[in-house]
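Visitor: Have a look at this prediction, sequence included:
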Amino acid sequence: MRHLPLLAGMLLASSALVPATAFAAEKGAADDSGADGGAEGAQDSSGASAPAPKAFTTGVAKGRDLLDTAISASVLDDHDLAQLSVSSIAAIMQNIPGIRSETSDIDGFSAITIRGLPLAAEGSKFLQLQEDGLPVLEFGDIQFAGIDQFLRADLTLSQVQAIRGGSASTFASNSPGGLINFISKTGETAGGVMQVSSGVGFDLKRVDFAYGGPLGGGWRFHAGGFYRSGEGPRDIGYTGFKGGQIKANLTKEFDGGGYIRFYAKYLDDRQPNYGTVPVIVTGTNADPTIGFVNGFDPRNRAYLSGLTASIPEVDRNNNRTLIDTRDGLAAKVKSLGFEAQFDVAGWTFTNRFRFSDVSGEYNDNVPFVTAPAPFFAQFGGPGGRLSYAGGPRAGQAITDARLLALSARIYADLESLDNVTNDLRATRVWNAGKGKLTTTLGIYNSQQDMRMFWNFASTLQDLAGGSRNAPVNIATAGGVPVTDAGLLAYGFAVGLPFSIYHNRYDVTFDVLAPYGSINYQIGRLAIGASLRWDKGDVQGQVFSPGFGGGRPQFVAFDVNGDGQVSIPEGRVPVLPLSRPAAVDYGYDYVSWSAGVNYRFADSLSAFARYSRGGRATAENAIGTETLDPIAGRPANPEILVSVVKQAEAGVKYRKNGLSLFLTGFWASTDERNAQITADATGQAFVAQIKRTYSAKGLEFEGEWKKGPFTLVVGATYTDAKIDKDVLDPAFNGKTPRHIPDLAFFARPSVELGRFTLGAAVNGTTESFAQDSNQLVQPGYVLVSPFVQYRPTDSLTVAVNAFNVFDELAVVSLGAPTIPASGIVNAQVMNGRTVTASLRYAF
């Protein structure tokens, strides 16, 4: 990356001054006031004050009291996290107002958005996820590489800080909707904790540990991590969860103040991809009832099986390979970084740097056509035959009308998503007249690799469920095989419009972004503004059959190595390795934000803000339907950047154990994307969209503490619509899919001596399954109680029951209307999942 040597030189020069300079305090809360500020500290679940909190540092210039700031922000601390009954990143975010998170409580295959911004595809396009102040990936919606796949929550996690709108667009790149920052513990207090946990009634065992404290001479450290293994809460027949992570940091605090910190992380973990499964939908579009196919209950089963796990394929270099889909959502991350803060001539300098070696796999099995067996026998021509291709019934003929599914086997080799990031900023507070002027200047630089390979196949299997799904063969009436061990086609079967998904990307995104802010505080009034200019440089090459001389490239190839070329092997998609499409283009955009805050009293303030932020398009800009392979850039420049505009105003109140925050918002964005949708029969297809969206609503967050009682609540009301659809005006004025009118959560708890009792309640009202606004997606309420018992001060026994009433919580329905077959793909939350844990603190 050409800009990093300059930044590294600046950092090294400034680091030489560390021992002799006066440092700004690391915790630095409420050190000044302004309109681009931070959030107040959290308290523990017992009602007693928690240890002194870190300053709110996410998406702001300096940490400040929330009542002095013109932003809408939230904090979850480690006490809150212990009560949530979930461990996945996306499920944690469901407990932050304004966030809409679709998940099966796994890290990956999630769709996350904020304030009604569209969920056109998976991932988090307008919302950036950070770890310790730097992005996990530069882009949150890389296809088959959801950002939460490479992030884990464990006992090393100190806080989750979230800023919605506000200055997020100017203090980070590609984050116009907001920022969520996962902050690690750094060993301020000596001590450690060891925790063992196990599923009750299902196989998943986990060990967590964390330890840290002062080392003397201004040094302190913290280290911890987890390891887990087991089948998991859904019946899949093999070890789906396996792996863990370890994190460590070492901090040196200097006598005059300030610090320098070094940190490292190693993550090697895999999870099953629960994905979507077929369900039966009856009733009407306005009032549907969800049922189960062949008793296949998706709350405790998945469309996964060891009997269908092995798939022969061709790799990124057109060589034979064997894919093991049991690897599921696999993530490997090796990170090294450092952070420093110091004062020079009245300026406070802060630098964060991290290098992350990121790789992994994405495996999914999506049932695209579910139908009675005779429908698929037709693929063998008149008199076509069906039989089991594996499992205990291998070779047995299928002569009845049992349901089978033609599925898309999706495999993505995430060879390298490495990124290098550096963020250097300088802040100074000036006396200006009767007030204080805070100025911040910064420069951000990142390099994001995108080396990945996508490979799809079409397979046929039954729907036995309970880890017994088995592959099915098709043969002609004369016994000639049409499939190979249940594999119907390498790539997509004839008739499925997905031929573009056999691609290899070797591309690097280089981002340079100078930014700055000013804030003026006089008396009770604070006014501020911030500005950022993002400049991107994209270089590399893309390999795709669509760039192979004007027509898709298919060859006859003995993929499974049995010495014969079968019918499926007669048409195998391969990459034109000698004819890549070059990628070489640039983009830039400007983001800005301005706000005002007025503190009427110690307990009451109000704010208003307007922001404009941009978001660069990642690999969607260089796919076979968007890239001009001759020019090396997207054929339509409009796809390069999406712009989000937001206005917000809020009131904040905090006094005597009661805090109430209410924010009204309006958000608008233009979207150029591709989304997977379905036709009236339920058949999936990829649709290009070119739209503008808008949303307005209210966010509420409150906390009440009285003696042993604590109640935390949050709710978001959203009125969203598609303002204009350029490609299909029939969608004008429709409500975007999966956006409910109301989403809410509540966490009541009570401290009774050595017992803590409580529950986490999460719910949404109904929404529309697709943008056509026909089929309604039912709302749900999940109740997840917890109990903690402390027989001694250092020992805690806890039981958490997620979804204790076993509610069928549908987060995604894949059809616009109830099809004639009544079969629709759905993604659902886990059913009742009880976990017991034993924690020892020392």
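Guide: Cool, got the structure.

Visitor: For the rest of this, base every contact and every neighbour count on C-alpha atoms.
Guide: Will do.

Visitor: At the geometric centre of this protein, which residue do we find?
Guide: The geometric centre of the chain, computed from its C-alpha atoms, lies nearest to residue 148 (CA atoms, centre = their mean), at 3.9 Å.

Visitor: for comparison:
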Amino acid sequence: MRAIRGLRQVLRRSTTRSSSLCPTRSNSLSLLATALVVAMPATAQAEQSTRFDIPAQDLAQALDLFARQSGVQILYPYRMATGRRSAPLHGKMSARQALARLLRGHDLAVASFTGHVVTLRASASPPARPHAPRRPVPTPSRVTHPVPLPPPAPAADILVTGRAAATPLSAPELSYALTEIDADTLARHGHLSTADLFRQIPGFWVEATGGEASNNIRSRGIPTDGYSSVALLEDGLPIQYDGGLGYLNTDQVFRVDATIDRVEAVRGGPSAIFAPNAPGGSIDFLTRNGLHDPGYTISAAIGDFGYERVEGFAGVRVAPHLGIALGGFYRADDGLRNPGFRADQGGQVRAGITYDDGSVRLSANVKRLDDRVILYLPVPLQFGDRGDVQAIPGFDPLFDTLAGPNNVHVAFKTPAGPQDFDLSQGTHSRITFYSLTGRAALGERSAVEVKARLRTGTTTRNGLFPIGRPSTGADYLANAWPQLAAAFPGAATAQIRYAESGKPLTPQSNGNGLVVGANLLAVQLPMDEFIGDARFTTRVDHWGDHDVALGVTYADTSLRYDRQMSTVLLDVTGQAQRLDVVALDGAGRQVGALTDNGFVRYGSLFDAVSLHASNLAVYLADEWKVTPRWRIDMGARWERTLIGGGVEGAVPVDLGDPATLADDAVLSCNGVVRRIDRSFAGLSGTVGINYHPAPATGMFLRFTRIARLPSATEFSALPDRTDEAIVPITMWEAGLTALHRHWTLSIVAFKTDFARLPFIDHRFDPETNTYIDRISIADTTTIGLELSGHADLFGPLQLDVQATLQDPRYRHFNFVELVDGAPATRDVTGNQLIRVPKLSVRATPSLDLLAKKLRISAELVHYSGRYADIANTQRLPAFSMLNAHVNARLTDHLSLALHGTNLTNALGLTEGNPRTGSFDSGVAGARYFLARPEFGRTVRMTLNLSY
């Protein structure tokens, strides 16, 4: 009977370098490195003669090729094979003889050899390896010791992101760019947030300055914020189907902890075929389980900003095919910018069970997140005499925030009575996820896989959002005086006082005499969501080898969006205090006030929205191996979304207090609901070609055409808008991958075009204390180059580099503005996309010392200049930062890590203040402005114990 080509399964553990770099994998025999299964009789297979043609190469790759040519399943500890050079093997011989020749001179021996399965183990006396190449050794975040393999051992769970089949490919064989980050690297770098982790991915521009959640990420010049164009997945299934929901980014409901095994990030390529809302890429977090990754880990961390964190994982194989796992974290801190109250506090817990007998795999887990984190927003800054960005006296932009105790538990006045606003809630997510996956083999060529996730819970978002720009108290009073004089005829003068103490504001009060407006915003977002994905895969041998996948994804999302906001006046200082603006008569007696308890306007925003979205997607993909050196990967996705719901209208209400103007126009519901009933559908497709001339070299070319569908929350404020439509996205990319014993290199060139994309200028007007919107339909185009590489330089010195060079531009973009009171059209075609740098570089030199028990590394980061607005009037200067990490292996089970970030206290601005206007920020020529900088210097230490 003819041998059937089976599935090669590899549990890959890689370093932070791109998947186009050399992978590293498990150091335990229990983590199976390769399994090739063929349908051949067990008897005599080991002794029959077979022609072998295996060139000299990495021993792990040679063993893979041996298994493919001999038709046996081979199990071995990957780390003991990778990095070793095999001898060439050519000729006709038995599988036993061939394997003996491959293992000659290496520290691997045959533990058992049956007709179907070969198991290798470490030999008793490993020989010297004088020619073994140096490889980076990760500092152990956990140590996994071999455990006895049950007979037969279950195949390791393989999830390869962005592909039709589960059969892994080597990096040079891929037709797209993939970056992998393993658990050791997650621990080694000690990321402060999920978004901070993504800084290691070439082509991604990450703004991680919002704190642990609510950050922004952009990929390859894609001009949308949040996670609206980059999908976050967990075990191959979206964490949130639409990552760009208003006020509900995916990273608000996701945390990285010890239950995460590794991360695979697809940049562009086929991500939009297999994942929703993913033209820029998809990032898959693969979890640990007790069956394939048993062991115990516990770690404790402290930091210089009151940071305290404990996390752990316990995985146990309770039967040959059954494992259970439990893990999670708890963390509390005073804030990277101290608000005067607990900034972050909470954690999550996950429990899971896994069954895998080699043909049937079932996994279920429950995860509960109850965590609140502060949202850091723009801070006051000033331009120096030479145009350089400087701190304002009395406010440290690296460590201060306007949020503070003075705005915790203040009352909003509403027509229904006072309502408490609690700033300390920040972004508080109380979410439960129920996940279930199953896979069943249908013969030896086909399989069906089903994944489902149910999410239920509520996210609260309370924040202090600065508006406008800082001004002197005198300037503010001058602007407010006409309104005060008209409302209170007996007024002779006006004064700014502190709301609680009644003391007047002076330059000595806060060190600068400046004031700034802010919105106290409270949003409630209860949400229930079901996501299901079913996929059929099969292998077809016709005109080459085809791995084909046909799948369907369904999502049902129900969301409430309840938002209230009031506007206050603050002094410019850390932990700012509310200010009152009062009108005085000639004798100095108060005759009225612009404000009330520091509130300039109660109810300056009101929304009550109910949304429902139903998504159905069907996708088809084919990985076609035309010849041993040529591959063609094709995929298509058709998706339809139905968006429904209702938006309740708002009406201004005068609460009737004659002593203040703050309650004259409080927005409240009017009982009139405007319905939302929209439907959109589109077809996306991609084709990639890979040429693999040698085992260590690969090249690819890919074309992708994507139909981006509108998001449900794009109708929450404007239910009748007609500008929303399918946005066509065209992407080209070409890449080269080269692997060497002492260096690796990945280069990817890309071009991204967006057409007919709506841009909204959502600007808060301090004069009327309301938001003003304007919309423009425009195109964008970006060309760029991504580079990722590793080099063993000399001795213990190594270097890792990730860099992105791009030119992101607006096309066919114009908008209308008022010039001297008359409307005028302004053309900004050719301007640089906002906030995205043309050049970003991350260079990480490292030293492995003391027999690789000590690793010292530095991160040198540089970003070129950017702009805060589409008109390119507010420039965000280029900046560089220095981070450092020390990782020490104290014993086989104990490790210590030290992390220092922004050691030089660089003042790097990542964004301006969107509330002043994204079309034109209006700060040109102004001395004072608002922007969000990187955090100041932090130092953290983590002690990790693993078994």
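Guide: Happy to help now that I have it. All values reported here derive from a predicted model rather than from experimental measurement.

Visitor: ok so, going back, doesn't the residue nearest to the centre of structure 1 fall inside a strand?
Guide: No. Counting by DSSP: H, G, I helix; E, B strand; the rest coil, residue 148 of structure 1 is not part of a strand but helix.

Visitor: Excluding chain neighbours, what is closest to the aligned partner of it in structure 2?
Guide: Residue correspondence to structure 2 (TM-score structural alignment): residue 148 of structure 1 is matched to residue 251. Computed as CA to CA, 6 or more residues apart in numbering, the closest residue to residue 251 of structure 2 that is not its neighbour in sequence is residue 213, at 5.4 Å.

Visitor: Pull up the aligned stretch in structure 2 for stretch 504-520 of structure 1.
Guide: Going by TM-score structural alignment: stretch 504-520 of structure 1 matches residues 608-624.

Visitor: Contacts only, for residue 589 of structure 1.
Guide: 533, 534, 535, 614, 641 (CA atoms under 8 Å, 6 or more residues apart in numbering).

Visitor: any idea how far residue 230 of structure 2 is from the aligned residue in structure 2 for the second one?
Guide: Going back to what we said before, that points to residue 534 of structure 1. When structure 2 is aligned by TM-score structural alignment, the residue opposite residue 534 of structure 1 is residue 639. Distance of residue 639 of structure 2 to residue 230 of structure 2, computed by CA to CA, to the nearest Å: 17 Å.

Visitor: Tell me which of those two has more neighbours.
Guide: More crowded of residue 639 of structure 2 and residue 230, by other CA atoms under 10 Å: residue 230, with 33 against 22.

Visitor: and the residue nearest to the centre of structure 1, what does it touch?
Guide: Residues in contact with residue 148 of structure 1 (CA under 8 Å, 6+ apart) are 89, 90, 107, 108, 110, 129.

Visitor: Would you double-check that the residue nearest to residue 251 of structure 2 falls in a helix?
Guide: No. Residue 213 of structure 2: not assigned to a helix; according to three-state DSSP it is coil.

Visitor: these two touch, right, it and residue 375?
Guide: Yes. Residue 213 of structure 2 lies in contact with residue 375 (CA atoms under 8 Å); the separation is 7.3 Å.

Visitor: Overlap of the contact sets of those two?
Guide: residue 427.

Visitor: can you count the residues close to the aligned residue in structure 1 for residue 868 of structure 2?
Guide: Residue 868 of structure 2 maps onto residue 769 of structure 1 when the alignment is built from TM-score structural alignment. As a burial measure, residue 769 of structure 1 scores 26 neighbours (other CA under 10 Å).

Visitor: In this structure residue 769 of structure 1 contacts residue 776, no?
Guide: Yes. Contact criterion CA under 8 Å: residue 769 of structure 1 and residue 776 qualify, at 5.7 Å.

Visitor: Structure 2: helices as residue ranges?
Guide: Using DSSP state H, the helices assigned to structure 2 run over residues 59-70, 95-103, 183-189, 194-197, 271-274, 473-487, 507-510.

Visitor: Output the residue interval of structure 1 matched by the fourth one.
Guide: It refers to helix 194-197 of structure 2. Going by TM-score structural alignment: helix 194-197 of structure 2 matches residues 89-92.

Visitor: Can you provide the mean distance from the matching stretch to its aligned counterpart in structure 2?
Guide: Its matched residues in structure 2 lie on average 1.0 Å from stretch 89-92 of structure 1 after superposition (mean CA distance after the TM-score superposition for structure 1).

Visitor: Would you mind pulling the contact partners of that stretch?
Guide: Contacts of stretch 89-92 of structure 1 (CA under 8 Å, 6+ apart): 81, 84, 86, 101-103, 105-107, 110, 112, 148, 151-153.

Visitor: buried sites along it?
Guide: Counting neighbours by 16 or more other CA atoms under 10 Å, one finds that the buried residues in stretch 89-92 of structure 1 are 89, 90, 91, 92.

Visitor: what does stretch 303-320 of structure 1 give?
Guide: 303-309, 311-316, 318, 320.

Visitor: What of stretch 322-341 of structure 1?
Guide: In stretch 322-341 of structure 1, counting by 16+ other CA under 10 Å, buried: 323, 325-341.

Visitor: mind listing the strands for the stretch 701-842 of structure 1?
Guide: 709-725, 742-752, 755-764, 767-768, 776-777, 780-792, 795-802, 810-813, 823-828, 833-841 (DSSP state E, counting those that start in this stretch).

Visitor: whoops, the stretch 51-200 of structure 1 was the one
Guide: Under the criterion DSSP E, counting those that start in this stretch, strands of the stretch 51-200 of structure 1 are mapped to 72-77, 99-102, 111-114, 127-131, 134-135, 157-164, 178-184, 191-200.

Visitor: Tell me how many other residues surround residue 259 of structure 1.
Guide: By other CA under 10 Å, the residues close to residue 259 of structure 1 number 23.
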